[in-house]
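Enquirer: quick check, what structure comes out for this input:
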Amino acid sequence: MDIQALVRKNILNMKPYSSARDEFKGTAEIFLDANENPYPSPYNRYPDPLQWRVKEKLAALKGVKPEQIFLGNGSDEGIDLIIRAFCEPNQDSILITDPTYGMYSVCAEVNAVNVQQVLLTPDFDLDLDAFPKTFDATTKVLFLCSPNNPTGNLLSTAKIEEVLKRFYGIVVIDEAYIDFATGKSFVQELAHHPNLVVLQTFSKAWGLAGLRLGMCFASEAIIRVLNKIKYPYNVNIRTQELALDALENVQQKEAWVKEVVKQRDVMGKALRQLSLVEHVYPSDANFLLAKVKDAHGTYEYLMNQGIIVRDRSRVALCYNCLRITIGTPEENQRLLAALKKYTA
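Expert: The predicted model follows:
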């Protein structure tokens, strides 16, 4: 597949902005090239525009090359740039599977790109029969969220692989919650699918949501396109420093994941025993989707108790469903105690 043939022509032909730190790579004693304040603050210098130290550590962890990684201001920056790079405004489309993460549609609409939708099956998996009836020659990017938000489940690996064979555009697999799942990551499949992009994040398992650092893994050709159109210094120095610290302590991330998964199982069993809960869906993420008798009433009650969950009733296939993030054991027990009183 020729990735360049998929890129918007104006993007392909544009000359990217070149910052002072792009033009000089190396060490020096005196920097007088970027119009910075010369007095240490200690953040008077611009950050590395391509975050090479973070990428090198991340590449070793993920089994890819640093050149196959794009780092952005949250995964949302990667989503936005992918749409901008491959979709012509007022002409092309993206394809999403409902229900799914809402930012795919928001980024498409901001960029004047059409959104095509195909429903997941009742058990929240891909409906392969519906795909050919939905996308057309204008469909340039397909977004698949796995584990899915808000449903929590992994999409079928076999079905994703079938989609990768059938779809001629860019296939984005959003793996924001993959650390909590037992299924494989598609990062290791990049060599087999030049049109594949995998999104991950430091926000969930790594506990760094406040830093807003997203990861994007793809072929070197796709990463070069994203680097071409990103803002020059899109990831600040402090974020890069804290990401490096986190990557030095993978054991902490793994310990958090183990505890969250344990608590997820405890919470699932406890919720299923409550009379107000009609169904708790299987989850491969750090949250549970629970169908209740009255989602709005339950949400309002919990809010008055100082406990905030999310009512997903307005999302396709999720009527009367609450999305409940797994908290600390103490937070989880407080939620369960409140729900028991509500059902009494």
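Enquirer: all contacts plus neighbour counts: C-alpha atoms, from now on.
Expert: OK.
Enquirer: give me the residue at the spatial middle of the chain.
Expert: Geometric centre of the chain, nearest residue: residue 176, 4.0 Å, by C-alpha atoms, centre = their mean.
Enquirer: so that one sits in a strand?
Expert: No. Assigned with DSSP: H, G, I helix; E, B strand; the rest coil, residue 176 falls outside any strand and is coil.
Enquirer: distance of it relative to residue 258?
Expert: 16 Å (C-alpha to C-alpha, to the nearest Å).
Enquirer: just the strands in the stretch 101-250 of the chain please.
Expert: Using DSSP state E, counting those that start in this stretch, the strands found in the stretch 101-250 of the chain span residues 114-119, 139-145, 170-174, 196-201, 213-217.
Enquirer: for those strands, could you give me CSV that also reports distance to residue 159 and mean neighbour count?
Expert: Putting the strands of the stretch 101-250 of the chain into CSV (distance: least, C-alpha to C-alpha, whole Å; neighbours: other C-alpha atoms under 10 Å) gives the following:
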stretch, distance to residue 159, mean neighbour count
strand 114-119, 14, 18
strand 139-145, 11, 24
strand 170-174, 12, 24
strand 196-201, 15, 25
strand 213-217, 21, 25
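Enquirer: next up, the contacts around the residue nearest to the centre of the chain.
Expert: When the contact criterion is C-alpha atoms under 8 Å, 6 or more residues apart in numbering, the partners of residue 176 are 146, 147, 199, 200, 201, 204.
Enquirer: cool, residue 121 as well?
Expert: Applying C-alpha under 8 Å, 6+ apart to residue 121 gives the contacts residue 127.
Enquirer: and for the residue nearest to residue 210 when sequence neighbours are not counted, the neighbour number?
Expert: Counting by C-alpha to C-alpha, 6 or more residues apart in numbering, the nearest residue to residue 210 once its immediate chain neighbours are dropped is residue 203, at 7.3 Å. Residue 203: 18 surrounding residues under other C-alpha atoms under 10 Å.
Enquirer: need the nearest residue in space to residue 120, chain neighbours excluded.
Expert: Closest residue to residue 120 apart from its sequence neighbours, by C-alpha to C-alpha, 6+ apart: residue 126 at 5.2 Å.
Enquirer: next one: residue 311
Expert: In space, residue 311 is closest to residue 322, 4.7 Å off (C-alpha to C-alpha, 6+ apart).
Enquirer: so when I look at that neighbour, I'm seeing a strand, right?
Expert: Yes. According to three-state DSSP, residue 322 belongs to a strand.
Enquirer: surely it meets residue 287?
Expert: No. Judged on C-alpha atoms under 8 Å, residue 322 makes no contact with residue 287 at a distance of 10.1 Å.
Enquirer: run this one through as well so I can compare:
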Amino acid sequence: MNILNLVRENIKSLKPYSSARDEYKDATSDDMIFLDANENPFENGVNRYPDPQQNSVKDLLSEIKKVDKKNILLGNGSDEVLDLIFRAFCEPKEDNIITLPPTYGMYSVLANINNIENKTVLLTEDFQPKVEQIFEKVDKNSKILFLCSPNNPSGNSFSTNKVEELLKKFNGLVVIDEAYIDFSEEKSWLERLEEFPNLIITQTLSKAYGLAGIRLGVCYASEEIIAILNNIKPPYNVNELTQQKAIERLQKVEEVQQEIIEIKAERNQLLESLKEIDFINTIYPTDCNFVLVKVDDATKRYNQLIKKGIVIRNRTTQPLCENTLRFTVGTSLENERLLQALKEI
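Expert: As a prediction, the model looks like this:
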């Protein structure tokens, strides 16, 4: 596959903005006086522009994920990464994407913002892709297929065989959103990144790494795709404070892994305890840090829990999710309060 054939014509000829720190990269040198970027010269820790390529963060991610730096792009949250993909590869009013509801809602929002048609193919009743139906929707202008695995809001991972078939047969980009992969027993598709030139994997530091507040999203793809996205990203899209906090957290991998173990243990306990709630009809399998359940009346139960000071997510308006509620796995104390409230209502 020639990735350049998928790129918008105006993006192919785009000359990217060259920032001061792109032109002179050794911004950490103590021997240099920097009078090139019109910064305030008085040192306060953030008076200088941040590294536009976030090299220190990428060094750590490269080591942790066993992926070369040239295959990594960072964004102001995964949403910016996804938006960059739209803007690089989808021609407004002409191209289309394919999404598989119920899924992460930002795919359709970004399609609307970028004036791109969103073709939808519902998942099966057990939340797996319908491969044959997907290809019935594909046409010559189908640029991107979005797969959220583990899936939000259902919580399950997609069949490896189905995903592999889609990767091999789809003549566009396949974006696998792995925001929740750290909580799954399934292997990340990062291990097979080099097999598929059309594969893009997005991850985040918002979930397992506990950094939702700093908004840092990660994109893994071929060097060719990363270069295209780098050409159109804002020059300083990830601020200095975000980079510092990410570095601090990525240097504590053992601590993060321990938190993941605890969350998974709490999840397993929650799954067992929810079986005792009589108005819960179905507890769906999950590879995430949340649990989706089907109840008798989702809106009623949601409002009852709100009155008891517990905020969950009512997913009943989503396809295949009528009368479902989504519980994030909290601390042991938070989960006990949730279960107690469920028993009382």
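Enquirer: so what's the aligned partner of residue 280 of structure 1 in structure 2 closest to, chain neighbours aside?
Expert: By TM-score structural alignment, residue 280 of structure 1 lines up with residue 283 in structure 2. Closest residue to residue 283 of structure 2 apart from its sequence neighbours, by C-alpha to C-alpha, 6+ apart: residue 293 at 4.5 Å.
Enquirer: what do you get for residue 150 of structure 2?
Expert: residue 157 (4.1 Å).
Enquirer: residues contacting the one you found?
Expert: Residues in contact with residue 157 of structure 2 (C-alpha under 8 Å, 6+ apart) are 149, 150, 151, 184, 186, 286, 287.
Enquirer: now for whichever helix in structure 2 runs longest, which elements pack on it?
Expert: The longest helix of structure 2 (DSSP state H) is helix 253-274. On a contact count with 3 or more C-alpha pairs under 8 Å, 6 or more residues apart in numbering; DSSP states H and E, helix 253-274 of structure 2 meets strand 280-283, strand 290-295, helix 332-344.
Enquirer: now the angle from it to helix 332-344?
Expert: Interaxial angle, helix 253-274 of structure 2 versus helix 332-344 (axes from the mean of the first three to the mean of the last three C-alpha atoms, to 10 degrees): 10 degrees.
Enquirer: could you pull out the helices for the stretch 1-150 of structure 2?
Expert: For the stretch 1-150 of structure 2, the helices defined by DSSP state H, counting those that start in this stretch cover 9-12, 20-23, 55-65, 78-89, 106-113, 131-137.
Enquirer: now the ones you listed as CSV including mean neighbour count and distance to residue 301 of structure 2?
Expert: Listed next are those as CSV, based on neighbours: other C-alpha atoms under 10 Å; distance: least, C-alpha to C-alpha, whole Å:
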stretch, mean neighbour count, distance to residue 301 of structure 2
helix 9-12, 14, 49
helix 20-23, 15, 53
helix 55-65, 16, 41
helix 78-89, 22, 31
helix 106-113, 16, 26
helix 131-137, 13, 35
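Enquirer: so which of the ones you listed gets nearest residue 171 of structure 2?
Expert: Taking C-alpha to C-alpha, helix 131-137 is the member of these nearest to residue 171 of structure 2, at 10.3 Å.
Enquirer: so that closest one corresponds to what in structure 1?
Expert: Matched against structure 1 by TM-score structural alignment, helix 131-137 of structure 2 falls on residues 128-134.
Enquirer: same check on stretch 321-337 of structure 2?
Expert: Under TM-score structural alignment, the match for stretch 321-337 of structure 2 is residues 318-334.
Enquirer: what residues sit buried inside that stretch?
Expert: 318, 319, 320, 321, 322, 323, 324, 325, 326, 327, 329, 332 (16 or more other C-alpha atoms under 10 Å).
Enquirer: identify the farthest-apart pair in those.
Expert: By the measure C-alpha to C-alpha, 319 and 329 form the most distant pair in the buried residues of stretch 318-334 of structure 1, at 27.7 Å.
Enquirer: next, count neighbours for the residue mapped onto residue 231 of structure 1 from structure 2.
Expert: Here residue 231 of structure 1 is matched to residue 234 in structure 2, going by TM-score structural alignment. Other residues near residue 234 of structure 2 come to 16 when the count uses other C-alpha under 10 Å.
Enquirer: what of residue 301 of structure 1?
Expert: 16.
Enquirer: for the one 3 residues further on, same thing?
Expert: Burial of residue 304 of structure 1 is recorded as 10 neighbouring residues (other C-alpha under 10 Å).
Enquirer: what about the aligned residue in structure 2 for residue 179 of structure 1, how many neighbours?
Expert: When structure 2 is aligned by TM-score structural alignment, residue 179 of structure 1 is paired with residue 182. With neighbours defined by other C-alpha under 10 Å, the count for residue 182 of structure 2 comes to 22.
Enquirer: wait, doesn't residue 182 of structure 2 sit right on residue 258?
Expert: No. With contact defined as C-alpha under 8 Å, residue 182 of structure 2 does not reach residue 258; the gap is 11.7 Å.
Enquirer: before we move on, the earlier item: so which of the strands of the stretch 101-250 of structure 1 is nearest residue 250 of structure 1?
Expert: Of all the strands of the stretch 101-250 of structure 1, it is strand 196-201 that lies closest to residue 250 of structure 1, at 14.2 Å by C-alpha to C-alpha.
Enquirer: now that closest one and strand 170-174, what's the angle there?
Expert: The directions of strand 196-201 of structure 1 and strand 170-174 differ by 30 degrees, with the same axes, to 10 degrees as the criterion.
Enquirer: can you tell me what part of structure 2 strand 196-201 of structure 1 aligns to?
Expert: Using TM-score structural alignment, strand 196-201 of structure 1 pairs with 199-204 in structure 2.
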